[in-house]
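S.K.: Predicted model, plus sequence, below.
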Amino acid sequence: MPIGTRMLHVTAQEMIDFTLRDEVIRSRYLYRGESEEGMYRRVAHHIARAEDASLRWERTFYALMSSGRFMPNSPTLMNAGCNTGQLSACFVLPIGGSTDSIFSALHATARIFEGGGGVGFNFSDIPPRGPDRCSCGVVPVMTLFDTMCDMMRSKTKRSGAMMGMLDREHDGIEAFIRAKANEGALENFNISVSVDDEFMQHVEDHPLWDTICTSAWQIGEPGLFFRDAVNASNKNAPIRCTNPCGEQPLAPYGSCNLGHVNLARFVNDGAFDEEGFADTVHAAVRFLDDVVDTNCYPLQEVARTTLRHRKIGLGVMGFAEMLIRMGVAYGSKASYEVAERTASLLKRHAHHASAVLAEEKGPYPAWRGGDPFRRNERVTTVAPTGTTSLIARTSPGIEPIFSFVYRRRIRDPSHRDTTALMVEPAMEWLIDAYGLDRIAVLDHYATRGTPHHSIPEDVRALMVTAHDLHWRDHVNMQAIWQRHIDSGISKTINMPEDATVDDVKGAFAHAWASDCKGITIYRNKSREREGVARCGRGGCEAP
């Protein structure tokens, strides 16, 4: 057991009394005297200002959010209709080796953090540290940004996050890979190595391959960014980086606002409501396109780039809960078929909605003849939806259920770490749908980590968690969705504690061969302090 953790016996009553969702909404999103309903009305009113028929669309946007069918990214919920007004979550900034470039990027990042956004950097233009002191090197610059991010926590409702990326050819790549080896180092960064097809085709010839995979096995980082796959359909300057969670590859000064359709809300009596889904997707695309026009941008360069390309990121959440409601086990052949069909529907309706908007309002300014005639250069993505799915009461993104009862590390309004016992919404649905004894079922899972004996066998077969799946199942699911997604996908490839470095190598190679745009793995217990922890025999382990 990792140092500093303990096994906790908890009761179902503790779960019943805890209302983390309401506390998160109150502390992060609501303004003085505002209710959750008032938040949705504030956001809908602000975004609908971009429409001529603003009252009609204000009603539609309000209904989307208040029903839980769609939710925009956190900065939109926090800032729409308020003084700050920054509505985008995802940014990428350029950075070079000069003092002016480094501190200009530092200042710009602080402004983005104030509005609740996250930033990605490719640090490859910074020379490696040398004996002549002409360059301080990449890792010290990252440390500077990490310290600034810590400082900004007291000024923001949402903790800042960054992606640090480095090209595999950079002379400082090994120091970069080792930069997070010590617990707590650069904790505000996710890090990834940018690799090309030539590298992946001959990995056994590159000593760096072992270094990357061993580090990922040890600490869950770095991930890989497959730059040739990302740029295969890109006709502009090469994209070299993503936002902090990896789902949104962007050019320098690029930004994107995200929104997520809750798939679980479209399952009725085991069947998927395709018509209702299509209507929601069309309205959600219009919502996100209107965000581009009602946004307050932190930098003029970001405004110019965003308005020229009008990228949006419509994705999904609740996929795992959707499967359970349909009677399909995650990782089964049937689940892959559902994923293929759902991702295809998302692409078809989202692209059609953007094309309709292009006819009504004109295409994005950077559009050139021969490109798809759309309002938005990129339309779809799949984000992790951590807090957003909590608000919508569903499972995150396209991830499998992590655990049906678990402990989650959270940061309270005073920015102190604490833990909360969580019940997965899909578990609540199972209890209601099958008339189970809630106290008995939850207490049994919290203390033993297994389904209660009263749960029928066919229902138990649906209770698949991330740790029940082989890494190949995780990668296959990501690859299916990626075939239909314009941008990238944020997904964690979970591995058991006894996974090997060869397993990591296999997952990385399989993701590249399957045309994924990036990959992140996490081996259980790689870190002493983990964001979430499962319940097992003896109780719930504290993260």
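M.R.: Noted; the coordinates are in hand. Numbering: from 1, shown residues only.
S.K.: CA atoms for contacts and neighbours, from now on please.
M.R.: Will do.
S.K.: After the helix or strand containing G313, which helix or strand is next?
M.R.: Applying DSSP states H and E as the criterion places G313 in strand 312-317. Scanning forward in sequence from strand 312-317 by DSSP H and E, the next helix or strand is helix 319-325.
S.K.: Can you give the contact residues for that following helix?
M.R.: For helix 319-325, contacts defined as CA atoms under 8 Å, 6 or more residues apart in numbering pick out 262-265, 267, 269-270, 329-330, 335, 338, 394-401, 425-426, 462-463.
S.K.: same deal with stretch 360-376?
M.R.: By CA under 8 Å, 6+ apart, the list of residues contacting stretch 360-376 from outside reads 289, 307-312, 351, 354-358, 377.
S.K.: so A271 makes contact with V338?
M.R.: No. Contact criterion CA atoms under 8 Å: A271 and V338 do not qualify, at 11.2 Å.
S.K.: In strands, which of the contacts of stretch 360-376 fall?
M.R.: Residues of those located in strands (DSSP state E): I312.
S.K.: Of the contacts of stretch 360-376, just say which sits nearest to M15.
M.R.: In terms of CA to CA, no member of these lies closer to M15 than I312, at 36.8 Å.
S.K.: And here is the other one:
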Amino acid sequence: MTHFTIEKTICKTVIKRNGMTVPFDLKRIENALKAAFKGVRNLHSKEDLSLEDENFIQGLLEDLLRDFQKKESSFLPVEEIQDFIEKSLMQKGFFDIAKSYILYREEHSKRRYLKNRLEEGAQEDHLYPFLFQLMEHLKEASKNLKLIDEAALKNELIKQLYPGISFLEAKQALILIAASQIEKEPEYDFLAARLILSNIDAEVFGKFDNREINHKISFKNFIRKGVEAERLDPKLMEFDLSYLSSVLKPERDESFKFLGLKILYDRYLIHIDEKRIETPQFFFMRVAMGLALHEKEKEKAAVAFYHTLSSFEYMASTPTLFNSGTLHPQLSSCYLSTVSDSLDHIFKVIGDNAKLSKWAGGIGNDWTNVRASGARIKGTNGLTQGIIPFLKIVNDTAVAGNPQGGKRKGSICVYLEVWHLDIEDFLELRKNTGDDRRRTHDMNTACWIPDLFMKRVQENGIWTLFNPVETKDLHELTGKAFESRYQEYEEKAKRGELKQSKTLFAFDLWRKMLSQLFETGHPWITFKDPSNVRSVSRIKQVIRSSNLCTEILLPTNEEETAVCNLGSINLVKMFKDGSLEEELLKKTIYNAVRMLDNVIDINFYPTKEAKRSNLRHRPVGLGSMGFQELLFQLKIPYESEKALELADEIQEKMAYYAISASMELAKDRGRFESFEDSLWSYGIMPLDTLDDLANERGEPIQINRKTSLDWESLRQEVILHGLRNSQLQAIAPTATIAQITGTTQSIEPLYSNLFVKSNLSGEFCTINPYLVADLKKLNLWDEEMIENLKYQDGSIQEIESIPIELKALYKTAFEIDSSILIECAARRQKWIDMGQSLNLYISFSDGRKLSDMYFEAWKKGLKTTYYARSRSATQIEKSSYNINKKAIQPKGMKSKSASSRLSCGLTSNCETCE
């Protein structure tokens, strides 16, 4: 065994982290290494190491001396010494030793520092010994954040401390203090997130702080622990876990903002007895592994999926994130079903709703086939009460469900065609007055509207309501075929050949529909004919409704419950230095479509009807998010021609590469079963169906049809090779996953520049960081501006000091002309084979304007709309606003309630899809 002394080999001075210098002491390094080896080997401090371990330590020390002797400087930073040792240990595979060594060094360093601080008489450190540790956490979390005032945070924290407070309570107080500063400085968003991250590390790893090493040595243990606890699929143990752990990128956690990581911690990370066992990077790898289970090269696929997810380039939907890699991989987002006109099937569907909701599925039910009130029941010779009593049960079933152990609320939307005899009662389901037995306060409603109804409203014509038991084929027909048959039934009703019917002015029904929409937010307005005529899988199938969030449009029948699997591209990540990185977009879409297609085969199906439908048609819904943030980055106002052109350009490329990706999958895995029954088999693309809609409707669709890609070649390839998936695109709300990735949701304009977000994780203040950055450049960002923003409910339009170009860029949702949002959606819709969750914003109380807005959406060929949001009860909480500062009130400000608050406009329903 080799022994040697420092004097014979090297004479150096070590520079410590605090700037102090000490002589190089090889014995201290040797002691630390031996302590680390003994700790891992479970040896007593006085026991000897094995000869093999002793030789390794001596060899490492010789290498260290040899390396540093070559350096010209006589000063050695302590970080270089420790990095050398850690790297040497890890190269030999001694990950546990590296962990133990670093822990030993850091604990001794902290003890010495704390001892010195106490000897100096630092009163707060004496009262609260953990204060030093908290400040070290704060210092670490503040790295690369230039605008954090650590001293102010410490002073504020000390004010919150009290005798007996625990370390965890003090840590939580520090997080909340940091979060409270977000409205003043956006950098605190990242700081608060990093403080939460240290909590996660403490739960998963203990007090060890080297995240990179700890991720590499603990990942395998996480999978094993999850499997043993029956939380993870044992098949995950079949992966090369050492290899997968080596590609983890814990530094990506620094991209999280406060709300995103808070949501991830509260609801997504797997825990055992309320203690998290996975970090964010473990989480992304677990999801990726779960989606790669059936891949031939599953490690390669898992790594590709992991990088796509963890870099925030693409994010899978919430059910996929919840359940991928678990024993119950219910990964799909949406389920659509049709209710048949029989008691058995009515209650079967209600039971199916409960099963689907249990595993976090968002549900859309079509009830048009069920007979209306007053129809005769053949078996009992009595009269039916119609659909309303059953919908009350549907509502209560959704409330009674506890999806994913309370991680989200059960949500459902019920659809009814507007010729159904119960339509007038249906419109009142969400009213707050009337017989509560005929109200559904927790369920969403939507009208399924044929083109003929819109035409009758335009011409102030008569509209006839029918009982579907007497007009059974109406629900199956679309376009001109529907119009012809509907008119035949009207003639029958006039001749008295139908037992039940009712006539009224179409405009009166439309006015009632919009009145209820304005009052209650329901029913949503969705269009039957565009949804069917423009479906590329429509030849032998009928689309009878949409889903919970109105973006999924799939055929349903008694034998098939339609299923859709969702995920969204983060548009912000697809641009660099103001330009679209098209190769990155293509790569991301190919990975995303592959993940979505894998869901279909891996998925746990709560009902046989859902499994049958999904395996036969294999639809997926690739969407996007971050459009508004992208506009901020590119300095393009939403209300501009450039924004319209950008939406058009992006959606064309997304459509092209999504279809190409599915075609490539078809070459390898085969076509979806019903391919020959679809328009895809003729090379017909979504853009081509605009003319079909115009022909069926009898009037042109006024929308730009320019293209920039080689669609003709793609048509021929699809005809030759087929597609793996019957549907490929749908833009979902992305409320939750957009928050996780820290971007703006879906295609939505920003609701406000300053607001409070509310969801199951709590309420959190959010500010527009792009606005803050631009105001800082003009030296306009100060306490007075914050006060003004609060007083103006997050709007900058009435703040005179702000330049007009910024006012144009930072218009909020209610300040943007709704026709721009509709035109932007129409530009996308020409490329999309399904639909969009399109919210419309109402800054007026004029019924005519509301009607014109929806007619514009219909004329532009949109398939569906989602919420119509009004300004009512949407103001910022003024509790922190000084109402006595009248001097700062900008000219033109209007008086507002000091007790109201502004929500982000996101509802719990949104996050069921995303």
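M.R.: Sure, I can see it. What you see is a predicted model, and the numbers here were worked out from it, not measured in a lab.
S.K.: Any idea what the TM-score is?
M.R.: For this chain pair, the superposition-based TM-score is 0.90 by TM-score structural alignment, normalised by the length of the first structure; 525 aligned residues with a CA RMSD of 2.7 Å.
S.K.: Secondary structure element holding I398 of the first structure?
M.R.: Taking DSSP H and E as the definition, one finds I398 of the first structure inside no helix or strand.
S.K.: Report the central residue of the first structure.
M.R.: Taking CA atoms, centre = their mean, the centroid of the first structure lies closest to P384, which sits 2.4 Å from it.
S.K.: Need the counterpart of that one in the second structure.
M.R.: Residue pairing (TM-score structural alignment): P384 of the first structure is matched to P733 of the second structure.
S.K.: K139 of the second structure -> the first structure?
M.R.: Here K139 of the second structure stays unmatched in the first structure, going by TM-score structural alignment.
S.K.: residues touching the residue lying closest to the residue nearest to the centre of the first structure once chain neighbours are set aside, list them.
M.R.: In this structure, P384 of the first structure finds its nearest non-sequential neighbour in G397, 5.1 Å apart by CA to CA, 6 or more residues apart in numbering. By CA under 8 Å, 6+ apart, G397 of the first structure lies in contact with G315, V316, M317, G318, F319, V382, A383, P384, T385, S389, K491.
S.K.: Pick the one among the residues you listed closest to A105 of the first structure.
M.R.: A383 (24.7 Å).
S.K.: Tell me how many other residues crowd that closest one.
M.R.: Other residues within reach of A383 of the first structure, judged by other CA atoms under 10 Å, total 26.
S.K.: quick one: it and Q248 of the first structure, what's the gap?
M.R.: Distance, A383 of the first structure to Q248 of the first structure, using CA to CA, to the nearest Å: 8 Å.
S.K.: So for those two, which residues contact both of them?
M.R.: Jointly contacting A383 of the first structure and Q248 under the rule CA under 8 Å, 6+ apart are I489.
S.K.: related to what we said a few turns ago, now the two most distant members of the contacts of G397 of the first structure.
M.R.: Applying CA to CA across these, the maximum distance is between S389 and K491, 14.4 Å.
S.K.: mind listing the strands for the stretch 651-800 of the second structure?
M.R.: Using DSSP state E, counting those that start in this stretch, the strands assigned to the stretch 651-800 of the second structure run over residues 754-759, 762-767.
S.K.: Now stretch 37-50 of the first structure: buried residues?
M.R.: Residues M39, Y40, R41, R42, V43, A44, H45, H46, I47, A48, R49, A50 are the ones in stretch 37-50 of the first structure that count as buried (16 or more other CA atoms under 10 Å).
S.K.: Which members of these are positioned in helices?
M.R.: M39, Y40, R41, R42, V43, A44, H45, H46, I47 (DSSP state H).
S.K.: Now check the second structure for the residue matching the third one.
M.R.: When you say that, I think you mean R41 of the first structure. Following TM-score structural alignment, the counterpart assigned to R41 of the first structure within the second structure is M285.
S.K.: doesn't E299 make contact with its match?
M.R.: No. Counting by CA under 8 Å, M285 of the second structure does not reach E299; the two are 10.6 Å apart.
S.K.: shared neighbours, these two?
M.R.: What both M285 of the second structure and E299 touch, as defined by CA under 8 Å, 6+ apart, is the set L244.
S.K.: picking up where we left off before, show me the contacts for the residue nearest to the centre of the first structure.
M.R.: Residues near P384 of the first structure by CA under 8 Å, 6+ apart: C245, P396, G397, I398, E399, S490, K491.
S.K.: Go again with 10 Å.
M.R.: If a contact means CA atoms under 10 Å, 6 or more residues apart in numbering, then P384 of the first structure has 245-247, 260, 315-317, 395-399, 489-492 as its contacts.
S.K.: list the ones among these that the second structure also has?
M.R.: Here is what carries over to the second structure from the contacts of P384 of the first structure, by both residues aligned by TM-score structural alignment, their matches' CA atoms under 10 Å: 245-247, 260, 315-317, 396-399, 489-492.
S.K.: what's the closest of those to R408 of the first structure?
M.R.: P396 (13.7 Å).
S.K.: Alignment lookup: that closest one to the second structure.
M.R.: Taking TM-score structural alignment, P396 of the first structure has Q745 as its aligned residue in the second structure.
S.K.: give the contact list for its match.
M.R.: Neighbour list for Q745 of the second structure: 570, 624-629, 732-739, 906, 914 [criterion: CA under 10 Å, 6+ apart].
S.K.: Same question for K776 of the second structure.
M.R.: Counting by CA under 10 Å, 6+ apart, K776 of the second structure makes contact with Y770, D782.
S.K.: what's the answer for F390 of the second structure, then?
M.R.: Counting by CA under 10 Å, 6+ apart, F390 of the second structure has contacts L343, I346, F347, I350, W367, R438.
S.K.: counterpart of C516 of the first structure in the second structure?
M.R.: Aligned counterpart of C516 of the first structure in the second structure: L862 (TM-score structural alignment).
S.K.: burial of that match, as a residue count?
M.R.: Using other CA under 10 Å, L862 of the second structure is surrounded by 26 other residues.
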